[in-house]
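Undergrad: fold the following.
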Amino acid sequence: MDGRRNHLLKIYITLLAVMVIWGLNVSIVKLLVEYLPPVTIQALRVMTAGFVVFLILSFMKLLRLPTKRESVFIVGGSLLNVVGHHFFMAIGLEITTAANGGLILGLGPLLSAFLATVILRQVPSVLRSVGFLLGTIGITITVLAGEGGIAGIGVGDLYMFLAIFTQALSFIIISKIAKTLDPRLLTGYMLVIGSVILLVIGTQMEPGGFAQFDDAPGYVWAAFFISAVLATAVGHMTYNHMIGKVGVAETAIFLNLPTLFSLLGAAVILGEELLPAHFIGFIFIVSGVLLGSGAAEELIRRRRRRIKTRQEG
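TA: Okay, the predicted model is just below:
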């Protein structure tokens, strides 16, 4: 029993570390797009992460070419999960706060569950419906947190919502191919293919953008590699691996934490002012994710099964 507890403790500590890095990554990316052309630097950041993933997978002997069917899904996932998500995040964080951006990105699990419900024509349970409502209230409070109220809703907040929307939509595509292609290898293919497309877009939108790289201080480049290697490459590979260790429901609970750490990062790293509305929005969003993503329902079902097993035993 003690061995199992220690094993689970190591898994949870690892997941916690990933969540901290993901939360702080919002502030890191905002720092990058303030100093460097946003779309171009996002493309290079994601491309670096993709190469790191392939390097790790080569040591693990997990590399293989995709089939024709898998290639179609890889391209679709790349367009949504990489090109759409990182493009909108780059230009969104350039003109909104990291606090708002982090809270909006925290809607990911909830939005994924909502899209799955709509696309697959499922009737949501009462708990999920309440979760969708709480998430909507939370995001409304967040974007109204600025000084201007409704008039102060920024285009940056809209771009951040589009960033998480395209990523959530991509999970529908990814779920169809992850059964035959290792999610870690799928991640590598999407990162490299998507970053190449994103780089082409960046060079068209930001001509001469590479000339700005010479002016960036050393700590910006340190932030670049921390974001690319730790947050995007190692972080996503580790999280996908942990899903197989403890299950979707348990890992989904941890997805609430980056939202909190993104708020703390915005205050500590960037010196942004955190308003009471940000924390109120955080509470609603976390509650919405727990209920709307199905994580709470799954944990309740598992608890009932364990109780039933004990009673029957």
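
Undergrad: rest of the way, CA atoms for contacts and neighbours
TA: Will do.

Undergrad: what about Glu190, distance to Gly131?
TA: One thing to correct before we go on: residue 190 is Met, not Glu. 30 Å (C-alpha to C-alpha, to the nearest Å).

Undergrad: whoops, I mixed them up, Leu36
TA: 38 Å.

Undergrad: these two - which one has more neighbours?
TA: Gly131 (25 against 21; other C-alpha atoms under 10 Å).

Undergrad: surely that one and Val286 touch.
TA: No - in this structure Gly131 lies outside contact range of Val286 using C-alpha atoms under 8 Å: 9.1 Å.

Undergrad: for Val46, give me its contacts.
TA: The contact partners of Val46, taken as C-alpha atoms under 8 Å, 6 or more residues apart in numbering, are Val82, Leu191, Val192, Ser195, Ala228, Thr232.

Undergrad: ah, wrong one, I meant Ile164
TA: Counted by C-alpha under 8 Å, 6+ apart, Ile164 has contacts His85, Ile104, Leu105, Leu107, Gly108, Leu111.

Undergrad: what of Ala266?
TA: Leu24, Ser27, Thr97, Ala98, Ala99, Glu272.

Undergrad: of those residues, closest to Asp182?
TA: Leu24 (27.3 Å; C-alpha to C-alpha).

Undergrad: next SSE after the one helix or strand that closest one maps to?
TA: Using DSSP states H and E, Leu24 sits within helix 2-35. Using DSSP H and E, the helix or strand that follows helix 2-35 in sequence is helix 38-59.

Undergrad: that following helix: which residues count as buried?
TA: Residues 38-54, 56-57 are the ones in helix 38-59 that count as buried (16 or more other C-alpha atoms under 10 Å).

Undergrad: that helix to helix 2-35, inter-axis angle?
TA: 150 degrees (axes from the mean of the first three to the mean of the last three C-alpha atoms, to 10 degrees).

Undergrad: and this one, please, so the two structures can be compared:
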Amino acid sequence: MNAAPRDRQIGFLCLGVTAAGWALNWPLIKLLLQQWPPLFARGLAGVCASLILGLIAFGSRQSLKIPREAVPRLLFASFTNVFAWMGFGTIAMKFVTVGEGALIIYTMPIWAMLFALPFLHQRPTIRDVAALVLGVAGVALLLGANGYAFDGGKLIGIGLSLSCAILFALGNVLNRKPLPMPPLAVVAWQVGLGCLAMLILGILFERPNYAAISPSGIASFVYMTLVPMGVCYLTWFETLRRLPPVSASTGMLLVPVLAVIAAAAILDEPLGLREVAAMTLTLGGVTLALQKT
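TA: I've put the predicted structure just below:
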């Protein structure tokens, strides 16, 4: 077998593992939040995962040293890519369904496209407008199930999910230049710094009951630590190494789709024509946005 087709096959296999691993994490987070508060749960899992990633990087002889000039960018990326992405997204799960949260959060490529207009001086095109319209229409369709009659909790969840997507997109646009560090070391430091801040805030303000976790909660916690923040980062790097960036990014649209299906199976969340139509519209807009990157 030629090297190129084999690389693509392995790349798509790694992409599938990454998407499935990250997707299943959404309903398991929802289960874990029934026992532990969000910042503490996600922060503790992330700190543990960062130590594991750091050990893997050290074992593969990747330098964990942070160049002095990279410190401000690393801290900013830790806020946008971890603290906002994981922290806000996890808190949002207390107020919205997995389908609502995942679909809003995965509009991030649309916001990145919009941020590129002022920061990268890119003029909007018909494709840009179509992507925005499709994305907003899909989210509006999903959230309009009850005639847009939102209580305070739902509004908080929507706001956090939207903030998560927007801040992550802003970080991607402003941090387009890679940090001068090995990729695994970058992830280990970002996850460690962002999740350590979550953990400290969780201990101080959420006052978790450490003994409240059940065996199913422990299983969810172990999964969240090892798979989405461990195995999936490794398979994602392998995906990026073997597939074109647009193919890899577009393939990640499987995550919200699989998350909604998993939430329907595990949490008995709704999955009907409205949800399917909303995903089709929103992810259609996201696909258009990704094709430009």
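
Undergrad: in structure 1, what range does stretch 220-233 of structure 2 match?
TA: On the basis of TM-score structural alignment, stretch 220-233 of structure 2 is assigned to residues 223-236 in structure 1.

Undergrad: which one of the contacts of Ala266 of structure 1 is nearest to Val18 of structure 1?
TA: Nearest member of the contacts of Ala266 of structure 1 to Val18 of structure 1, counting by C-alpha to C-alpha, is Leu24, at 10.0 Å.

Undergrad: was I right to think that closest one contacts Ser262?
TA: Yes - with contact defined as C-alpha under 8 Å, Leu24 of structure 1 counts as touching Ser262 (5.2 Å).

Undergrad: have a look at those two and say which one is more surrounded.
TA: Ranked by neighbour count (other C-alpha under 10 Å), Leu24 of structure 1 and Ser262 place Ser262 first, with 30 against 26.

Undergrad: where's Trp221 of structure 1, which helix or strand?
TA: Per DSSP H and E: helix 218-225 holds Trp221 of structure 1.

Undergrad: mean deviation, that helix versus structure 2?
TA: Taken over the aligned residues, the distance from helix 218-225 of structure 1 to structure 2 averages 1.3 Å (mean C-alpha distance after the TM-score superposition for structure 1).

Undergrad: mind listing what's buried in that helix?
TA: For helix 218-225 of structure 1, by 16+ other C-alpha under 10 Å, it's Val220, Ala223, Phe224.

Undergrad: give the equivalent position in structure 2 for Val18 of structure 1.
TA: In structure 2, Val18 of structure 1 lands on Thr18 (TM-score structural alignment).

Undergrad: residues contacting the residue nearest to that match when sequence neighbours are not counted?
TA: Distances taken as C-alpha to C-alpha, 6 or more residues apart in numbering place Cys232 nearest to Thr18 of structure 2, at 4.7 Å, with adjacent residues excluded. Residues near Cys232 of structure 2 by C-alpha under 8 Å, 6+ apart: Val17, Thr18, Gly21, Trp22.

Undergrad: any chance of those in a markdown table, with distance to Gly153 of structure 2 too?
TA: Formatted as a markdown table, the contacts of Cys232 of structure 2 follow (distance: C-alpha to C-alpha, whole Å):
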| residue | distance to Gly153 of structure 2 |
| --- | --- |
| Val17 | 33 |
| Thr18 | 31 |
| Gly21 | 28 |
| Trp22 | 25 |
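
Undergrad: and those, which are buried?
TA: Of these, these count as buried by 16+ other C-alpha under 10 Å: Val17, Thr18, Gly21, Trp22.

Undergrad: the helix holding Trp221 of structure 1 vs helix 38-59, what angle?
TA: Using the same axes, to 10 degrees, helix 218-225 of structure 1 lies at 50 degrees relative to helix 38-59.

Undergrad: and helix 218-225 of structure 1, what other elements does it pack with?
TA: Packing contacts for helix 218-225 of structure 1, counted by 3 or more C-alpha pairs under 8 Å, 6 or more residues apart in numbering; DSSP states H and E, involve helix 2-35.

Undergrad: average offset between the helix it packs on and structure 2?
TA: Looks like 1.6 Å for helix 2-35 of structure 1 (mean C-alpha distance after the TM-score superposition for structure 1).

Undergrad: so which bits of that helix are buried?
TA: Buried, per 16+ other C-alpha under 10 Å, within helix 2-35 of structure 1: 11-12, 15-16, 18-33, 35.

Undergrad: how about stretch 251-264 of structure 1?
TA: Buried residues in stretch 251-264 of structure 1 (16+ other C-alpha under 10 Å): 251-253, 255-264.

Undergrad: what's it aligned against in structure 2?
TA: By TM-score structural alignment, stretch 251-264 of structure 1 lines up with residues 248-261 in structure 2.

Undergrad: contact partners of that stretch?
TA: 15, 19-20, 22-27, 98-99, 102-103, 106, 239-240, 269, 271, 279, 283, 287, 290-291.

Undergrad: 7 Å instead, please
TA: 15, 19-20, 22-24, 26, 98-99, 102-103, 239-240, 283, 287, 290 (C-alpha atoms under 7 Å, 6 or more residues apart in numbering).

Undergrad: residues touching the most centrally placed residue in structure 2, list them.
TA: The residue lying closest to the centre of structure 2 (C-alpha atoms, centre = their mean) is Trp85, at 6.1 Å. Going by C-alpha under 7 Å, 6+ apart, Trp85 of structure 2 touches Cys164, Phe168.

Undergrad: sec struct for it, please.
TA: helix (DSSP: H, G, I helix; E, B strand; the rest coil).

Undergrad: how near is it to Gln190 of structure 2?
TA: 12 Å.

Undergrad: mutual contacts of those two, please.
TA: In contact with both Trp85 of structure 2 and Gln190: no residue, using C-alpha under 7 Å, 6+ apart.
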